[in-house]
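In: can't give you the sequence, but here's the structure:
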């Protein structure tokens, strides 16, 4: 449940104190955004999106709620981006619409990815490139950047120093000891910061309920190689468009087995071009060809890399599964889903798998082969970090409620005092004052829905109506009402869409409508709006009792 408004008035932040407000990422996998307030200035760490689930029809993405900072955007010193995944940078264009000159701070690849995204929104950002080991101040916030290993290159943790104390935010991370780019999580810096004294530790919780250590990326090599070696016809690989490491493994396997590769999907083409241009992706000469060139090549010498690993309806793989893409999947093709299942996407992904299987393809996925590992630290790695950092306070972030609770339990098991482990939700206000962090209030943190070019106009009520339309259908009731008698001048007329009934059945609701009109009294009896409300209520009640359904009812009153 998202917090729609403050539960109690916020106390004034004491002089010298630090206020931490997570506006997203606590209670969901996505929408990651945390705001820090100190000495009249604000620092934003990440600004991501959450992807909609099936019960949110028509929604493109879900944003954090900017209400709390909207009137103070001039006070935002910078937006620090920990890495280039959509759940951490996808909301940036929408925030910059409200103040385009907020500096964006991030690593080289992260800034490259966000700059391309902002170009589509016709925003020219102010960017500040940083790297691990760097240290830079933004207003009163002294930020040090620490290398962390994740499923995308160039991830950074950020240590934030203020007069109130030292905060360490891990961003998304894991402790792969054999990463493909040889860039490991800098535990020496974590330990050094721990010696300095970390007052508040914000820790990635996504895999906190997974025992042990996360599998190394390099262990996927044999499974990917097997697919490329044994596939009798085309290999179609679907992955996150930002997973540069996984794509590198795919390209290496294609090169080794004499297959040419084409990228499919706008975001995949864009991101791989950026990664190659910046030196994060090594592409052997002549390996990549235009998709049209593949049509003239033997199927056993072809590989495609596309988007749609989460079953997104408009992505390339979903269209292939539905037979709506220029690439026609058939018998002998092998489809490799080289990604994990994001919670909430299970039905969409299995629908794609079933569609591809029905077309005759062999589908290789996490459920039947080792073709994906997580980008997040498991319980053993988190405990390791707690023992190294030994923080005074812990705020689990980036996870659903079960992940946050599991992470909190890990922190307590390593010796962090239970009342200093803060299990919070989006919108919680945490104040760090005189070395003590406490939850002091809450601010609005509702889901903000993006539907096409519309931001925030769709509400939960709108989604209720969409769900009702999709599940129950719609009935339009046209009533010709006599102005003087307030009675029906003609029989009701019904227009239905998606509601099953036999011809003539709906005429039986006429007495209920007549009764509702007759019960109107005084001036309201002649008010067409009140008449429509009465008709809608009567029709809805009659249909629910008669059919057991609740379609959307649209009453139309015409005065006769």
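Out: Noted; the coordinates are in hand. Because the structure is predicted, anything quoted here is derived from the model rather than measured.
In: Going by C-alpha atoms from here, please, whenever you check contacts or count neighbours.
Out: Fine.
In: Show me the contact partners of the helix or strand where residue 272 lies.
Out: Using DSSP states H and E, the element containing residue 272 is helix 266-277. Contact with helix 266-277 is made by 109, 112-113, 116, 240-242, 244, 263, 281-283, 305-307, as judged by CA atoms under 8 Å, 6 or more residues apart in numbering.
In: Quick one: name whatever helix or strand follows that helix.
Out: As the chain continues past helix 266-277, the following element, by DSSP H and E, is helix 291-294.
In: now for that next one, which elements pack on it?
Out: Using 3 or more CA pairs under 8 Å, 6 or more residues apart in numbering; DSSP states H and E as the contact criterion, the elements in contact with helix 291-294 are strand 260-264.
In: Now do the strand it packs on: distance to the chain's middle.
Out: Offset of strand 260-264 from its chain centre (CA atoms, centre = their mean, to the nearest Å): 27 Å.
In: which of the contacts of helix 266-277 are buried?
Out: The neighbour-count test (16 or more other CA atoms under 10 Å) applied to the contacts of helix 266-277 identifies 109, 112-113, 116, 240-242, 244, 263, 281-282, 305-307 as buried.
In: among those, which are in helices?
Out: 109, 112-113, 116, 244 (DSSP state H).
In: quick one: which of those residues is nearest residue 135?
Out: Lowest distance from residue 135 to these (CA to CA) belongs to residue 109, with 18.2 Å.
In: so that closest one touches residue 84, yeah?
Out: Yes: at 7.2 Å, residue 109 and residue 84 qualify as touching, with contact defined as CA atoms under 8 Å.
In: tell me, what's touching the two both at once?
Out: If you check residue 109 and residue 84 against CA under 8 Å, 6+ apart, no residue is contacted by both.
In: any chance of the ones in helices among the buried ones among the contacts of helix 266-277 in JSON lines, plus distance to residue 258?
Out: As requested, these are arranged in JSON lines below (distance: CA to CA, whole Å):
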{"residue": "109", "distance to residue 258": "29"}
{"residue": "112", "distance to residue 258": "31"}
{"residue": "113", "distance to residue 258": "30"}
{"residue": "116", "distance to residue 258": "32"}
{"residue": "244", "distance to residue 258": "21"}
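In: what two of those residues have the greatest distance between them?
Out: 116 and 244 (16.0 Å).
In: also this one, for the comparison:
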């Protein structure tokens, strides 16, 4: 039986004892995004990753979702550093918001990771303290000794981190897979994993995203020939859509375009920014003359163009969605091919399918992972994870990065390789795990919340606010306005009702007006003059009528003005 955190050990964690390592995730468990794990030892705190999650349909108006960084507000001076495993948004996107709480927190990551983050921090007018590290290097921060290990992922320069402490050795993989023929020649360093295993890994925190996928993740190099073939068959322009940080995929698009005598236009601010950084640092090889600007593309026939765009998750404001809406200069047509060269992040399915449907209506040929091999995952499948467990032979396992089913699948793999069931810890955001003398236990749980970014507002949007927004969007809004005299206890003017998104014609509300007036006059006749009490009565009467008559649960805003 798995040690499931949701079933027990959910109480307040005990006081942390000396030389015990405590770790708890503030995001990234039970979800794909906003990854952030905290490690605490003898009064000092180390953080690994601080990412963002993109909103779903039931979170209208929200730009980004952060880990619960507010939990560290009283401990900011105890933070000795933030380690960043790689440059994807779900691992670095939340860093600027944490730095706004304390700007001088040291950041540790690879060259590309920190370069991508520096560009983000510049937009926030932050100048972070950055320390570039490389695979094989070690560094000490207070009681934490960090060793960085090369891992292969869908972005170059990714790192796992081994954390040595007096309480034991932790190995956190970050996002990784075991592609044996990677485009950049940089494989996951299994020799380093094996050496750590010989030393004795007390807690293994492994990427769970593909733990329920049998076998091995396909090779990245298999995508290139498919892209070249699709481009060669297209009469008009080609639009390839991917994450703005997927350097390997952009490299393959550049190569496919060159093979077909086409030029490439990068679309989307983040795509342009990230690829310039990657090219300047040597992670992206750009053939001479192949990249042109969007303005230059206006003079080039469609059959000689490939556009590389953002919007692979159906984001409303991303380039691809704007194309479908006709709100972009580039308009897909019947001779064009759109390639969705990315996987679906759970929760984004409906948005992506709507975009695909819109493209098909426009006459485009849409190529995606479901009908062609145009994308492979950046995460280790079950076979790769089994290799890791057998090589490392950890004493305790804490699956990270994934929805609940992924975490359970990962723990199940660990148990199959000989890990004791009680040492396979299924955790949630906020689950507190203490490591001491080679034993890791869930000792409690801290309450964590999502922190919402809404424009310039950070963390001030509540779940209630989101529910209200959803109700406004689906059920509509009704306001009822009444002016009453405190002296006479009568309505001064006729009661007004205004509605949006509830009924097509205003006269629908003629039926309820007499009932509202009667209810108000009854309260006033009883001597009641309290504005809040009168508004409450109006809300109850109007709410019952809306539910029974129109079958709606609109947001109701009663307004009573009491005059002398």
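Out: Structure's in. What do you need? Keep in mind it's a predicted model, so treat the numbers as computed, not measured.
In: What does the superposition give as a TM-score?
Out: In this superposition the chains share a TM-score of 0.97, using TM-score structural alignment, normalised by the length of the first structure; 557 aligned residues with a CA RMSD of 1.8 Å.
In: Among the buried ones among the contacts of helix 266-277 of the first structure, which one lies nearest to residue 512 of the first structure?
Out: residue 307 (52.9 Å).
In: Map the closest one onto the second structure.
Out: By TM-score structural alignment, residue 307 of the first structure lines up with residue 310 in the second structure.
In: One more: residue 228 of the first structure?
Out: Under the alignment by TM-score structural alignment, residue 228 of the first structure pairs with residue 231 in the second structure.
In: Would you mind measuring from the match of residue 307 of the first structure to residue 246 of the second structure?
Out: 10 Å (CA to CA, to the nearest Å).
In: Now the aligned residue in the first structure for residue 338 of the second structure: which helix or strand?
Out: By TM-score structural alignment, residue 338 of the second structure lines up with residue 335 in the first structure. Following DSSP H and E, one finds residue 335 of the first structure within strand 334-337.
In: again, but for residue 447 of the second structure
Out: Applying DSSP H and E, one finds residue 447 of the second structure in no helix or strand.
In: Next, count neighbours for the residue found closest to it once you drop the neighbours it is linked to in the chain.
Out: Nearest non-adjacent residue to residue 447 of the second structure, counting by CA to CA, 6 or more residues apart in numbering: residue 430, 5.9 Å away. Residues near residue 430 of the second structure, counting by other CA atoms under 10 Å, number 24.
In: Map residue 430 of the second structure onto the first structure.
Out: In the first structure, residue 430 of the second structure lands on residue 427 (TM-score structural alignment).
In: Just list the residues touching that match, thanks.
Out: 3, 21-24, 442-445.
In: and the equivalent of residue 387 of the first structure over in the second structure, how many neighbours does it have?
Out: Correspondence of residue 387 of the first structure to the second structure, assessed by TM-score structural alignment: residue 390. By other CA under 10 Å, 15 other residues sit near residue 390 of the second structure.
In: In a strand, residue 390 of the second structure, correct?
Out: No: looking at residue 390 of the second structure with DSSP: H, G, I helix; E, B strand; the rest coil, it is helix, so not inside a strand.
In: isn't it right up against residue 419?
Out: No: counting by CA under 8 Å, residue 390 of the second structure does not reach residue 419; the two are 10.0 Å apart.
In: Next, residue 77 of the first structure: secondary structure please.
Out: Here residue 77 of the first structure takes the strand state, with states given by three-state DSSP.
In: Over to residue 506 of the first structure?
Out: Classified using three-state DSSP, residue 506 of the first structure is helix.
In: cool, the one 4 residues further on as well?
Out: Applying three-state DSSP to residue 510 of the first structure yields a three-state assignment of helix.
In: if you skip the residues just before and after it, what's nearest to it?
Out: In space, and not counting its chain neighbours, residue 510 of the first structure is closest to residue 492: 7.0 Å by CA to CA, 6+ apart.
In: Distance check, residue 537 of the first structure against residue 2 of the first structure.
Out: In terms of CA to CA, residue 537 of the first structure sits 30 Å off from residue 2 of the first structure.
In: and what of residue 260 of the first structure?
Out: Residue 260 of the first structure sits 47 Å away from residue 2 of the first structure, going by CA to CA.
In: Repeat that for residue 475 of the first structure.
Out: 32 Å.
In: Specify which residue of those two has the higher count of neighbours.
Out: With neighbours defined as other CA under 10 Å, residue 475 of the first structure and residue 2 compare such that residue 475 has more, 22 against 15.
In: re the thing from before, in a markdown table, list the contacts of residue 427 of the first structure along with distance to residue 72 of the first structure.
Out: Shown next, in a markdown table, are the contacts of residue 427 of the first structure (distance: CA to CA, whole Å):
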| residue | distance to residue 72 of the first structure |
| --- | --- |
| 3 | 21 |
| 21 | 14 |
| 22 | 16 |
| 23 | 15 |
| 24 | 18 |
| 442 | 17 |
| 443 | 14 |
| 444 | 15 |
| 445 | 16 |
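In: Between the residues you listed, which sits nearest residue 410 of the first structure?
Out: Minimum distance to residue 410 of the first structure across the contacts of residue 427 of the first structure is 20.8 Å, recorded for residue 22 (CA to CA).
In: in the stretch 51-200 of the second structure, which spans are strands?
Out: In the stretch 51-200 of the second structure, the strands defined using DSSP state E, counting those that start in this stretch lie at 64-66, 79-83, 106-109, 129-132, 138-141, 144-150, 159-165, 168-172.
In: Actually, the stretch 451-564 of the second structure.
Out: Using DSSP E, counting those that start in this stretch, strands in the stretch 451-564 of the second structure cover 451-454, 457-458, 477-485, 496-500, 555-563.
In: now for those strands, which one comes closest to residue 290 of the second structure?
Out: Per CA to CA, nearest to residue 290 of the second structure of the strands of the stretch 451-564 of the second structure: strand 451-454, 37.5 Å.
In: remind me, longest helix of the second structure?
Out: The longest helix of the second structure (DSSP H) is helix 531-545.
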